[in-house]
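Student: Give the three-dimensional model of this entry:
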Amino acid sequence: MNPIYDQLKRPLRDLRISVTDRCNFRCSYCMPAEVFGPDFAFLPSDKILSFEEIERLVRIFVSFGVKKIRITGGEPLMRRDLPVLVRMIRAVEGVEDIAMTTNGSLLKKYAKPLKEAGLDRVSISLDSLEDERFQAMNGNRGKVKTVLAGIEAAAEAGLYVKMNMVVQKGKNIEDILPMARYFKEKQHILRFIEYMDVGNSNGWRLDDVFSKKEIIDKVQKFSPVKAVAPNYRGEVASRFRYEDGGGEIGVISSVTDSFCGNCSRARISAEGKLYTCLFATEGTDLRDLLRSDLDDAAVGAKIASVWEQRTDRYSEERTEETVKRRKKAKIEMSHIGG
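Tutor: Below you'll find the predicted structure:
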């Protein structure tokens, strides 16, 4: 570990790496079909970071104090030989936790080899248990039973499982209670996510947001919950435990309850751009640095400079008017994951 960079003034604990911009769904939340149709130009393979380049970045970020690595997409399971990358990351000294965010459609096939390679956790996106609404939100691709089979395979392989449900008025409010019941019984944590204005193509409106308070009020009618303390500083989900001891739920509420002040997450897109915020408009190119003759110390110095100078606090500043006036396009969710 390089002593020059192991203590940043601004904490950096969590690195999220997108390994591909491709996805087999076209979810209305981050990849609306009218934009990401069959003719959409995804990144060619030579523009995407190699496994060796990703491993190198992980080593550099670990020198800053990063302990948690999350693999994202697009859909990360569409990246060939993903277990190989997981094994490479697992071998980096200082990495304590490796997680992956996935839509679960390919998880039945890959859960066991990913666990054997060193993956610890998966967060699986599922917005409804009802096929018609599920397909309406994912571009008419995939079936609920396929995702549920992936969830079971992940649990059987020994992976820790969390579920993510984006809640949007007019789309899936009626699914809040069925989802809560189902995953309470299965003993998997379900995290509700307020519909956010990620990217520029999902047609976001403030009126479509179903708030954290409204979500919790609904769940309370099914089974009372009480707020509990976060597991660690900077945890983005507000935690609530069922009073009958039947597990817990979470709510990620960046629209109604900003958490910018505690953010310690950096994000790297598939082509190697560093983003200091989920709602960023610009990134810093690391790919060219990695492919130059610079050593790790020089690349690390650039990363440290960008991180220390970050001023992002979009969730704190967000209003419908600021969204209208924003001149620069935000990076798309499909490009850097969640």
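Student: use CA for all of it now, contacts and neighbours both
Tutor: Fine.
Student: doesn't residue 265 make contact with residue 15?
Tutor: Yes - using C-alpha atoms under 8 Å, residue 15 is in contact with residue 265, at 5.8 Å.
Student: Tell me which other helices or strands the host helix or strand of residue 99 touches.
Tutor: For residue 99, the host element (DSSP states H and E) is strand 97-102. When contacts are defined as 3 or more C-alpha pairs under 8 Å, 6 or more residues apart in numbering; DSSP states H and E, strand 97-102 packs onto strand 68-72, strand 121-125.
Student: in this structure, which spans are strands?
Tutor: With DSSP state E as the criterion, the chain has strands at 14-18, 68-72, 97-102, 121-125, 160-167, 189-194, 225-228, 237-242, 248-252, 265-268, 273-275, 284-285.
Student: Tabulate those strands (CSV), appending mean neighbour count and distance to residue 317.
Tutor: As requested, those are arranged in CSV below (neighbours: other C-alpha atoms under 10 Å; distance: least, C-alpha to C-alpha, whole Å):
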stretch, mean neighbour count, distance to residue 317
strand 14-18, 25, 23
strand 68-72, 24, 26
strand 97-102, 22, 27
strand 121-125, 23, 27
strand 160-167, 22, 22
strand 189-194, 24, 17
strand 225-228, 15, 26
strand 237-242, 19, 19
strand 248-252, 24, 17
strand 265-268, 22, 19
strand 273-275, 23, 18
strand 284-285, 15, 22
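Student: Mind checking these for the one nearest to residue 24?
Tutor: Set against residue 24 and scored by C-alpha to C-alpha, the strands of the chain come closest in strand 97-102, at 10.8 Å.
Student: Would you mind getting the angle between that closest one and strand 68-72?
Tutor: 20 degrees (axes from the mean of the first three to the mean of the last three C-alpha atoms, to 10 degrees).
Student: any idea of the angle strand 97-102 forms with strand 160-167?
Tutor: Interaxial angle, strand 97-102 versus strand 160-167 (the same axes, to 10 degrees): 40 degrees.
Student: Next, the second sequence, to be compared with the first:
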Amino acid sequence: MIDQFQRNIDYLRISITEECNLRCAYCMPLKWQNQNKREIPDKYLTSREIIRLTGLFETLGIKKIKITGGEPLLRKDVSYIIAGLKSISGIRQVTLTTNGIFLEEKAEALKNAGVHGINVSLDTLDEDFYCKLTGGKGNLNQVLKGIQAARRLQIPLKINAVLLKNEKEHWKNLTELLKEGIPVRFIELMPLGLGRKMEGITGEEALAQLKIMYPDLRETKKALGAGPARYFESAGLKAPVGLIDAVTNKFCTGCNRVRLTSQGILKPCLCYDYGVDLKKLLRQGKTDQEILREIKKAVYEKPRGHCFGQSDNITESKMMWQIGG
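Tutor: Below you'll find the predicted structure:
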């Protein structure tokens, strides 16, 4: 798909649930409960609807899929969804992002479903800080077991860590995983939802800290996955370190993605509340051609860029777990 600014949109991020077993401080309120779960039992897209919509997106040029949440491994049909997406002829890559708590349990099923790679969200290797950051609901040892289980199955892995101000000793200790050959990407805090109430640091500040630890750190043109990360290598590391500095280093001119929320809203840009309700169209019995017309219109009108640097211009009020991480 080509939008109005001649960008080729070939990457779709699909959230399959808003539910999560953790309460990370920058993401989900500690006391949040899904009030609508009993009232609206069918509020999420079904596996059939996800696969049908992805088939339509594929006809328009989507080639790469990222499964997100919430915590996608909470859905019992996650492996079925991945296998279904893999069966669509033009889909070249299906990956998944998880907090890792259930990864040890699910790794073999994900491997059998054909997942191409897994991103594990992990902000520290310090057990006490991990517990505090996840609202007392996380189990760091379980995450580490999941990472090792995926490695034994030779599933490509990346670690995603949010850059929080005054917590550099916690995110810097993740470089130990780089020494084991596991890529780690440091991500600027998104000014959405609870992220607006917390302070992060910029990618450049993080890079300066990393260069103190690894003075020979140099940028490489090698890419890992479909995302916007910049990667850096050092002779002292067995894997590249990545920076996703989407807030301060806008990559909007080359943005290749759109998002589909768990409730079926197609979002062309994370920053704005505009979206198209594809679930409603599906359940109204609209034809493929009618749905395709709405998808093409929404993607064509994708904004030129985000406005995260001008917080007053951000119109999206939902939190990341509602949109899809």
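Student: tm score of chain vs chain?
Tutor: After superposition, the two chains reach a TM-score (TM-score structural alignment, normalised by the length of structure 2) of 0.92; 321 aligned residues with a C-alpha RMSD of 2.1 Å.
Student: Out of the helices and strands packed on strand 97-102 of structure 1, flag the one nearest residue 280 of structure 1.
Tutor: strand 68-72 (16.8 Å).
Student: ok now do the equivalent of residue 57 of structure 2 over in structure 1, which residues does it touch?
Tutor: In structure 1, the residue matched to residue 57 of structure 2 (TM-score structural alignment) is residue 61. Contacts for residue 61 of structure 1 (C-alpha atoms under 8 Å, 6 or more residues apart in numbering) come out as 15, 300.
Student: ok, residue 61 of structure 1 to residue 165 of structure 1 distance?
Tutor: Computed as C-alpha to C-alpha, to the nearest Å, the residue 61 of structure 1 to residue 165 of structure 1 distance reads 30 Å.
Student: now residue 107 of structure 1
Tutor: 17 Å.
Student: so which of the strands of structure 1 gets nearest residue 312 of structure 1?
Tutor: strand 273-275 (10.0 Å).
Student: in structure 2, what residues pair with that closest one?
Tutor: Going by TM-score structural alignment: strand 273-275 of structure 1 matches residues 265-267.
Student: With structure 1 overlaid, report how far that stretch is off on average.
Tutor: By mean C-alpha distance after the TM-score superposition for structure 1, the fitted stretch 265-267 of structure 2 averages 0.5 Å away from its aligned residues in structure 1.
Student: Just give me how far that stretch sits from the chain centre.
Tutor: 15 Å (C-alpha atoms, centre = their mean, to the nearest Å).
Student: Which positions in structure 1 sit opposite stretch 91-105 of structure 2 in the alignment?
Tutor: By TM-score structural alignment, stretch 91-105 of structure 2 lines up with residues 95-109 in structure 1.
Student: how far does the matching stretch sit from the chain's center?
Tutor: Taking C-alpha atoms, centre = their mean, one finds the center of stretch 95-109 of structure 1 at 11 Å from the center of the full chain.
Student: go on, stretch 250-260 of structure 2?
Tutor: 13 Å.
Student: got it, and stretch 269-284 of structure 2?
Tutor: Per C-alpha atoms, centre = their mean, the centroid offset for stretch 269-284 of structure 2 relative to its chain is 18 Å.
Student: list the buried ones in it?
Tutor: For stretch 269-284 of structure 2, a neighbour-count test (16 or more other C-alpha atoms under 10 Å) marks 269, 270, 271, 272, 274, 275, 276, 277, 278, 279, 281, 282 as buried.
Student: so what's the third one up against?
Tutor: Residue 271 of structure 2 makes contacts with 306, 307, 308, 314, 315, 316, as judged by C-alpha under 8 Å, 6+ apart.
Student: What is the burial count for the first one?
Tutor: It refers to residue 306 of structure 2. Residue 306 of structure 2 is flanked by 18 other residues according to other C-alpha atoms under 10 Å.
Student: Over to the one 5 residues further on?
Tutor: Using other C-alpha under 10 Å, the number of residues around residue 311 of structure 2 comes to 12.
Student: got a list of what it touches?
Tutor: Going by C-alpha under 8 Å, 6+ apart, residue 311 of structure 2 touches residue 191.
Student: Identify the residue nearest residue 261 of structure 1 in space, chain neighbours excluded?
Tutor: The shortest distance from residue 261 of structure 1 to any non-neighbouring residue, by C-alpha to C-alpha, 6 or more residues apart in numbering, is to residue 313 (7.6 Å).
Student: Please report how far that neighbour lies from residue 21 of structure 1.
Tutor: Counting by C-alpha to C-alpha, the gap from residue 313 of structure 1 to residue 21 of structure 1 is 25 Å.
Student: ok, these two, which is more surrounded?
Tutor: Counted by other C-alpha under 10 Å, residue 313 of structure 1 and residue 21 do not tie: residue 21 has more neighbours, with 25 against 16.
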